[in-house]
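Participant: output the structure for:
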Amino acid sequence: MTQSSKQTPLPPGYRLAEYTIVRQLSVGGFSIVYLALDDDDRKFAIKEYLPRNLAARHPNGEVTVPLELDRDAFNLGLKCFFEEGRVLSAIAHPTVVRVSNFFRANHTVYMVMEYAEGRSLARELELVGGQMQERQVRKWFAALLSGLREVHSQRLLHLDIKPANIYLRRNGVPLLLDFGAARQTLSRTDKHFAAMYTPGFAAPEQYDKDQPLGPWTDIYAIGACLYVCMGGDVPPGAKARLAGDTLVPAAKAFRHQYSRELTELCDRCLALRSDDRPTTVLEVQKSLQQEVYSDPLRETAGEGNRLVGWIKGLTGGRHGKGTE
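Facilitator: Reported below is the predicted structural model:
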């Protein structure tokens, strides 16, 4: 096992171009993210391409590929990572993480992104007890999808949308982080990366390299996020659902807490067949932006009234007094 299995981070104080590393923020199978300061003491998040199964850290900070057989896979991921940074740097949208710079150093690539103050949607869910108000769900996801539409218009997919990758700024504006398009490219071409997706949020086609990926793939993940925000557990992995679907539909699980329109939208997004999902992110966004939608409490009361009427019919209107 190489040193890369530990993904040794750059140390605090390390100079990287015009930036100084402060500390590590996060690490994944594909990269390390650091908090850094530029020469004017402005904060940035810097993502370093460092796939743990392919690369190792040399003591001088440089990234090496110990096995020559892994060189092509490493270079492919590097190319995709660089292209992702190039596309994101051209997108200026308040709900998409802004890439201000990307450069080569240490025989790898670095992506310099805005550093936002706030917390993840996953943490927000913990703080509110695992269930969010419908009004807030609609507001945040409609805003988020506006940015995702911009991403899709640039022919880039996210491919790893989940509550941990949705950040809530202190001003309440959501932010889409940590794109997984380059990771997914590697997972489809190299055996080392066969599991580089998030079960429960990854669409069925992400498990099958013969199936095309597209906006519908991100839409599945949005559906999973909506399901979790309404109080549900993370859906079973798509492979398990294909073998025998045990997911309780949102329209059934949450019909007493959320509108019929929202729960049915969630179920459509989570359809196993991509053709059964909404066609575009715009379609999902418009549904979330509806200002008039059904009241689950009123519908529940209606169900109760129908039940009372049914019981009265059985008892001949005697209100449970029995026959004479």
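Participant: going by C-alpha atoms from here, please, whenever you check contacts or count neighbours.
Facilitator: Noted.
Participant: can you count the residues close to Gln211?
Facilitator: The burial metric for Gln211, expressed as a neighbour count using other Cα atoms under 10 Å, is 10.
Participant: might one say that it is in contact with Glu205?
Facilitator: Yes. At 5.3 Å, Gln211 and Glu205 qualify as touching, with contact defined as Cα atoms under 8 Å.
Participant: and stretch 199-219, end to end?
Facilitator: Between the opening and closing residues of stretch 199-219 there is a gap of 15 Å (Cα to Cα, to the nearest Å).
Participant: buried sites along it?
Facilitator: Of the residues in stretch 199-219, those buried by neighbour count under the rule 16 or more other Cα atoms under 10 Å are 199-207, 213-219.
Participant: please generate a structure for the following sequence too, so the two can be compared:
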Amino acid sequence: MTYTHDQTLPKGTHIGVYEIQDTKETTVFDITYRAWNHHLKEQVEILEYFPQKLALRASGSQVVECKNPSNKEDYDLGLRAFLDQGNVLTHVEHPNIAASENILEHNGTAYLITHRNEGKPLSRILEPSTIFEEAEIKFILISILNALKELHGYNFIHEGIQPESIFLKKDGEPILTGFSSARWILARRLGEDTSTLITVYSPSEQYESTTEVKPATDFYSLGATLYQCITHKEPVSAQNRLNAIKRGESDPLISLSELSGMTLSPSITKVVDWMLKLPCSDRPQSVEELMALIDNVTGKDQAQSNITGAEVVDDFGKHKITKNPLGLAIGASIAAFIMIGLWFGEKKSDLVDVNKGADLVEISEPILSSEHHIKDLVEDPLSKTSSENVSALPDIPLVREDHKVEHSTVESELKGNQHSTMADLSVNTSAQMIVEEPIDKNVIKMHLDAAEKAMRASRFTTPAKDNAFKHYQMVLAIDAHNDIAQAGLRRIVDRYIQFIAKARLEGRLEDAQLYLERAGSVLPNDARLEKIRLDLETTAH
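Facilitator: Down below sits the predicted model:
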């Protein structure tokens, strides 16, 4: 819901390297602006912490203050929750989570910087004439579950999943947006405003301010969203369901398993019905539990069927391929899989560029606790690409230990997946091996597009299955002199050098060393990296 606001920042306002272009949306908790990143030359969106009941901005000033001293503690609690949320999202690295590049604490408030994507929210696809095929429902389900697994690993609960917060990019890839954790923390503290956050997709525990939210909270909301995709009807709210049961009536929400004419397989209906259980304790408590059920039921279905691989491919492509970008992505992705024998990442549309049938809509939603709070940033003293006007640089998501990728790991993966002419990751060797082979421009374009997508999502060298470094290497293995891929490797190193400078200024030497190692795996002979390595060794001693 959008609210009228007379204290938004005007067009042309600069926040570091970001210039505000206009206001996209205001809520009682925050303001969203469209903006331009002058350093990276790209469109972004900025979410500003600005709780209307607590905050005040003087005319002509960017500084935000608390209206009343008696509310300062509440204001600060909300600000800390906003920063905590932003710190998680700038560290998360996942293709199904809206990419956030920076969180800045400045002017008495905080700003969350996110990438702007082309596509449209699921809510705009939910029309009476829209029919989702089972493959599309399962695609959305598994994509969002993978995103939730990553978030829940940080003890972060979304708390606001609904059709509006699942965004379908132009290539059909679903991404999770609309993170509401910080808003809920402030609303519970104030003891009001929860009505602006409650929806028909909210579980029963969100109606009680004293009840703890858990991963199962997100599962209910996801289940309710999928229920509407399947039935074309809004689900009965949890509150109305509870009231009916208290009156001795039956649950007004008819489960998918009981709906007549339901053609979906048990792998979908059982999972959705489980997620929609009213008591939180009766729902799945982890993504692993849900995936186990999906795998178990799917396995039984497959054992009872005699569907050939070709028929499965036809099923993915049937009917919806011509109706929405999600269908296009699924069908095109499977076609690409068959043609070139490559499958990067767990999502089938990561490498597909679909430009038909999608509206152009920008997104930027905010995105708990991180040990590092990112302050206003300064110019990178180590990179020649820095400019005097740079006052804010994006940080790279730090991955946990199980996500770290050594060069040898990437190399072994490529050896296992690529044509024999690409078996060696050495660019020179690969170039020699394929010198007589014709250059496949389509494959090169696919990898360059995938690399650019990974760059915008800050997936520079991780995760192992889908990162910019890997895709640029694929291109150079086919065309060793490809200028775009070579420039791409330099871009990766430039970004790491910026992150190293920032980490050193904040005293995060371990992080700086990690960034240096990653940069070195991309361009081992870059002279700038050797200088930085010596500087870090000197600092350590």
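Participant: overall similarity of the pair, as a TM-score.
Facilitator: Comparing the two superposed chains by TM-score structural alignment, normalised by the length of the first structure, the resulting TM-score equals 0.83, with 292 aligned residues with a Cα RMSD of 2.3 Å.
Participant: now, the buried residues of stretch 199-219 of the first structure that are in strands?
Facilitator: Filtering these for membership in strands, criterion DSSP state E, returns an empty set.
Participant: in space, what's closest to Asp511 of the second structure - neighbours in sequence excluded?
Facilitator: Ala503 (6.3 Å; Cα to Cα, 6 or more residues apart in numbering).
Participant: contacts only, for Gly503 of the second structure.
Facilitator: No, residue 503 of the second structure isn't Gly; it's Ala. Contacts for Ala503 of the second structure (Cα atoms under 8 Å, 6 or more residues apart in numbering) come out as 509, 511-512.
Participant: that one pairs with which position in the first structure?
Facilitator: Correspondence of Ala503 of the second structure to the first structure, assessed by TM-score structural alignment: none assigned.
Participant: Ala503 of the second structure belongs to a helix, doesn't it?
Facilitator: Yes. Counting by DSSP: H, G, I helix; E, B strand; the rest coil, one finds Ala503 of the second structure located in a helix.
Participant: measure it to Val88 of the second structure for me?
Facilitator: As judged by Cα to Cα, Ala503 of the second structure and Val88 of the second structure stand 17 Å apart.
Participant: likewise for Lys246 of the second structure?
Facilitator: 39 Å.
Participant: cool, Ala99 of the second structure as well?
Facilitator: Taking Cα to Cα as the criterion, Ala99 of the second structure is separated from Val88 of the second structure by 11 Å.
Participant: next one: Ala135 of the second structure
Facilitator: With distances defined as Cα to Cα, the gap from Ala135 of the second structure to Val88 of the second structure amounts to 31 Å.
Participant: who has more neighbours, those two?
Facilitator: In terms of neighbours (other Cα under 10 Å), Val88 is the more surrounded of Ala135 of the second structure and Val88; the figures are 23 against 20.
Participant: part of a strand, is that one?
Facilitator: No. If the criterion is three-state DSSP, then Val88 of the second structure is helix and not within a strand.
Participant: separation between the residue nearest to Asp511 of the second structure and Val17 of the second structure?
Facilitator: From Ala503 of the second structure over to Val17 of the second structure (counting by Cα to Cα), the distance is 19 Å.
Participant: I figured Val65 of the first structure hits Ala55, correct?
Facilitator: Yes. Contact criterion Cα under 8 Å: Val65 of the first structure and Ala55 qualify, at 4.6 Å.
Participant: now the strands for the stretch 101-250 of the first structure?
Facilitator: Remark: strands assigned in the stretch 101-250 of the first structure by DSSP state E, counting those that start in this stretch are 108-114, 118-120, 166-169, 174-176.
Participant: mean deviation, the third one versus the second structure?
Facilitator: Right, the one you point to is strand 166-169 of the first structure. On superposition with the second structure, the average gap between strand 166-169 of the first structure and its aligned counterparts reaches 0.8 Å (mean Cα distance after the TM-score superposition for the first structure).
Participant: which residues touch the residue sitting nearest the centre point of the first structure?
Facilitator: Using Cα atoms, centre = their mean, the residue of the first structure that lies closest to the mean C-alpha position is Ile161, 1.2 Å off. Applying Cα under 8 Å, 6+ apart, one finds that Ile161 of the first structure lies in contact with 176, 179, 201, 218, 221-222, 225.
Participant: correct me, but Ile166 of the second structure touches Leu176?
Facilitator: Yes. If you go by Cα under 8 Å, Ile166 of the second structure and Leu176 touch, sitting 5.0 Å apart.
Participant: how about the helices in the stretch 151-300 of the second structure?
Facilitator: Assigned helices in the stretch 151-300 of the second structure, in chain order: 181-190, 215-231, 238-246, 266-275, 287-304 (criterion: DSSP state H, counting those that start in this stretch).
Participant: highest mean neighbour count out of those?
Facilitator: Among the helices of the stretch 151-300 of the second structure, the stretch with the highest mean neighbour count (mean count of other Cα atoms under 10 Å) is helix 215-231, at a mean of 24.
Participant: give me the angle between that one and helix 287-304.
Facilitator: Comparing the axes of helix 215-231 of the second structure and helix 287-304 via axes from the mean of the first three to the mean of the last three Cα atoms, to 10 degrees yields an angle of 40 degrees.
Participant: helix 215-231 of the second structure vs the first structure, average distance?
Facilitator: Relative to the first structure, and after both are superposed, helix 215-231 of the second structure has an average distance of 0.7 Å to its aligned residues, where the measure is mean Cα distance after the TM-score superposition for the first structure.
Participant: contacts for that helix, please.
Facilitator: Helix 215-231 of the second structure is contacted from outside by 126, 131-132, 137, 141, 152, 157-163, 200-203, 205, 233-235, 256, 272-273, 275-277, 280-281, 283-286, using Cα under 8 Å, 6+ apart.
Participant: for stretch 203-214 of the second structure, same thing?
Facilitator: Residues from elsewhere that reach stretch 203-214 of the second structure, judged by Cα under 8 Å, 6+ apart: 157, 188, 191, 198, 217, 220-221, 237-239, 242, 278-280, 285.
Participant: now, the most widely separated pair of these?
Facilitator: With distance counted by Cα to Cα, no two of these lie farther apart than Gly191 and Gln285, which are 27.3 Å apart.
Participant: what about the two, which has more around it?
Facilitator: Ranked by neighbour count (other Cα under 10 Å), Gly191 of the second structure and Gln285 place Gln285 first, with 17 against 10.
Participant: alignment lookup: the more buried one to the first structure.
Facilitator: Superposed on the first structure with TM-score structural alignment, Gln285 of the second structure falls opposite Thr279.
Participant: sweet, I'm off.
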